[in-house]
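Participant: dropping a prediction and its sequence here:
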Amino acid sequence: MPEGGWPVIVFVRGSAFHEQNVTDYSNYFVRIAEQGYVVAALKYRHSDIAQFPAQMQDCKTAVRFMRKNAERFHCNKDRIALWGDSSDGHTVLMAGFTGNRAPDTDAYAEESAEVNAIVDWHGPTDFAKMNFYPSSQNHSDPQCPEGVVIGGGDVLEHPDLSAPASPMTYLSADMPTPSTLIMHGGRDQLVPFNQSCRLYATLKALGKDVTFYKLDNACHACYGFRSARALRLVFDWLSDRL
């Protein structure tokens, strides 16, 4: 065990904000643990029972829980990263960008929700812009994942709901932002590739530590994201920041 304990990765498995099958990603968790990380796999309140911000609040609670129980799990409370894919790339961006700021929760409030780094795999970043780029889904419909998570409203007709639920809303030059790694498939048929492009450009313009990898032939969560090469890109990046 390294001095101070093992670094922690809170992993949030994508599910279109619906109920997650966390064990489906056990292969990821094993491969991450083999690199010397404690993996905390989060199962949150999904959108069928709780709308935004419940998901990102549960993510913050997971971070605080790991800090509170660092000695029990032999982990380092000062070395924590978030990693999520698809809808939960969104969740980890929201939790990481806001940290101890609203929308927050009182659970384990004595601990900080701040993290060192965020790994975002093809997550939505700006709900209102998703429908302006090619996708296999209507991203403004009240029954789409984004519509359901904001309470069943049309995303474009309710900017008062969609803007607070978009990670891009919480970026500014004067607010600290964790180091961020973005990875997106060039053939993603569901979450428009432009969502990651806009996030990268904004973070770069604000002077944040951000890295962006395009997996040319990868689709949404497949054809590349389970490869050893993709995971090596993440592990190499994390080794310098965690």
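Facilitator: Okay, I see it.

Participant: from now on I want contacts and neighbour counts done on CA atoms only, so please keep to that.
Facilitator: Fine.

Participant: could you look up the SS state of residue 52?
Facilitator: Following DSSP: H, G, I helix; E, B strand; the rest coil, we place residue 52 in the coil state.

Participant: please compare the first structure with the one that follows:
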Amino acid sequence: MASILEIDFAQPEGFRPLSLDLRTPDAEAAPLVVFLHGGGWLRGSRRTFTPGISAAQSFDRIVAAGFAVASCEYRLSGEARFPAQLDDVDAALAWLRTHASDYGVDAVRPVLWGVSAGATLAALTGLRRDDIAGVVDWFGPADLFTLAELDTGERPEDTREARWIGGPAASFPDAARAASPALQAHPGAPPFHIAHGTADELVPFVQSEALAAALTTVGADVEFDAVPGGGHFWQDVEDTALLFDRAIAFCRRATA
């Protein structure tokens, strides 16, 4: 079992304190994975890696491989709209850069690992900073314009992405473009490990296909792990350990 420290890393004015859980292995200068949870930017918890997968199967598995893991909160869309969440990720990274060495952690060039909405934040952060060793993107929305074409049965202004950016992508094109990793790919992007289930009905598989294609076009190092029959949050995947192992292997290469 990894040791866990609960730390307040930021206090945005007018909002609740933001916290992170720092899990550390028994090693000095452990490389760092910064984790961002899913939940459609509407909900979710830093304490849950993926619904249905225990902490022992997720956080502890990564720590057992020799990494420290900082699982970080960010303001949800009911609290603040995009790009406030990117400011929160930056605040977490700033705290870790300043203080993580006190806990035996090397936070100079972390890997960002996000799931679903958190993967979008991880990808956007990796694409706008030059101190990120790599990004693990698990089934994250990548293009808010094409995501808006998905028939969810909701009014366009009620979708999770509309609540995040302030309204439908067509009505807020600048925000939608800035919040879409596939539209932000550029030369010099960090390495990416992208994994997505081909049967994902919540965030279609084509979202990650578009991100992988955009990154490949600009010359980025991209691993694309298509998971046959996998649903969102790895529903219907029998052995998620293999998915963790492939992502951990990427983290090891990125931080070597």
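Facilitator: Looks like it came in fine. Values in this document were obtained by computation on a predicted structure and should not be read as measured data.

Participant: from the centre of the first structure, point out the most distant residue.
Facilitator: Distance from the centre of the first structure peaks at residue 3, with 27.8 Å (CA atoms, centre = their mean).

Participant: span of stretch 107-123 of the second structure from start to end?
Facilitator: 18 Å (CA to CA, to the nearest Å).

Participant: quick one: buried residues of it?
Facilitator: The neighbour-count check on stretch 107-123 of the second structure (16 or more other CA atoms under 10 Å) flags 107-123 as buried.

Participant: all helices of the first structure, in order?
Facilitator: 26-33, 54-68, 87-98, 145-149, 159-162, 193-205, 228-239 (DSSP state H).

Participant: which residues in the second structure does the fourth one align to?
Facilitator: Same thing as helix 145-149 of the first structure. On the second structure, the counterpart of helix 145-149 of the first structure by TM-score structural alignment is residues 160-164.

Participant: what's the match for residue 136 of the second structure in the first structure?
Facilitator: Counting by TM-score structural alignment, the partner of residue 136 of the second structure is residue 119.

Participant: shouldn't that match be in contact with residue 89?
Facilitator: Yes - if you go by CA atoms under 8 Å, residue 119 of the first structure and residue 89 touch, sitting 7.4 Å apart.

Participant: one step back: just name the most buried of the helices of the first structure.
Facilitator: helix 87-98 (a mean of 28; mean count of other CA atoms under 10 Å).

Participant: just give me the mean distance for it relative to the second structure.
Facilitator: With mean CA distance after the TM-score superposition for the first structure, helix 87-98 of the first structure departs from the second structure by a mean of 0.6 Å once superposed.

Participant: so how far is that helix off the chain centroid?
Facilitator: 4 Å (CA atoms, centre = their mean, to the nearest Å).

Participant: report the angle between that helix and helix 54-68.
Facilitator: For helix 87-98 of the first structure against helix 54-68, the angle by axes from the mean of the first three to the mean of the last three CA atoms, to 10 degrees is 60 degrees.

Participant: now for helix 87-98 of the first structure, which elements pack on it?
Facilitator: Contact analysis of helix 87-98 of the first structure by 3 or more CA pairs under 8 Å, 6 or more residues apart in numbering; DSSP states H and E lists strand 6-12, helix 54-68, strand 75-85, strand 117-121 as its packing neighbours.

Participant: could you rerun that using 6 Å?
Facilitator: helix 54-68 (3 or more CA pairs under 6 Å, 6 or more residues apart in numbering; DSSP states H and E).

Participant: which secondary structure elements does the helix it packs on contact?
Facilitator: helix 87-98.

Participant: tell me the counterpart of residue 40 of the second structure in the first structure.
Facilitator: Counting by TM-score structural alignment, the partner of residue 40 of the second structure is residue 16.

Participant: how about its match, what does it touch?
Facilitator: Applying CA atoms under 6 Å, 6 or more residues apart in numbering to residue 16 of the first structure gives the contacts 87, 145.

Participant: same question, residue 187 of the second structure
Facilitator: residue 218.

Participant: corresponding residue for residue 45 of the first structure in the second structure?
Facilitator: Per TM-score structural alignment, residue 45 of the first structure is aligned with residue 75.

Participant: related to what we said a few turns ago, dump the helices of the first structure into JSON lines; add distance to residue 170 of the first structure as well.
Facilitator: Formatted as JSON lines, the helices of the first structure follow (distance: least, CA to CA, whole Å):
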{"stretch": "helix 26-33", "distance to residue 170 of the first structure": "29"}
{"stretch": "helix 54-68", "distance to residue 170 of the first structure": "13"}
{"stretch": "helix 87-98", "distance to residue 170 of the first structure": "6"}
{"stretch": "helix 145-149", "distance to residue 170 of the first structure": "18"}
{"stretch": "helix 159-162", "distance to residue 170 of the first structure": "13"}
{"stretch": "helix 193-205", "distance to residue 170 of the first structure": "11"}
{"stretch": "helix 228-239", "distance to residue 170 of the first structure": "23"}
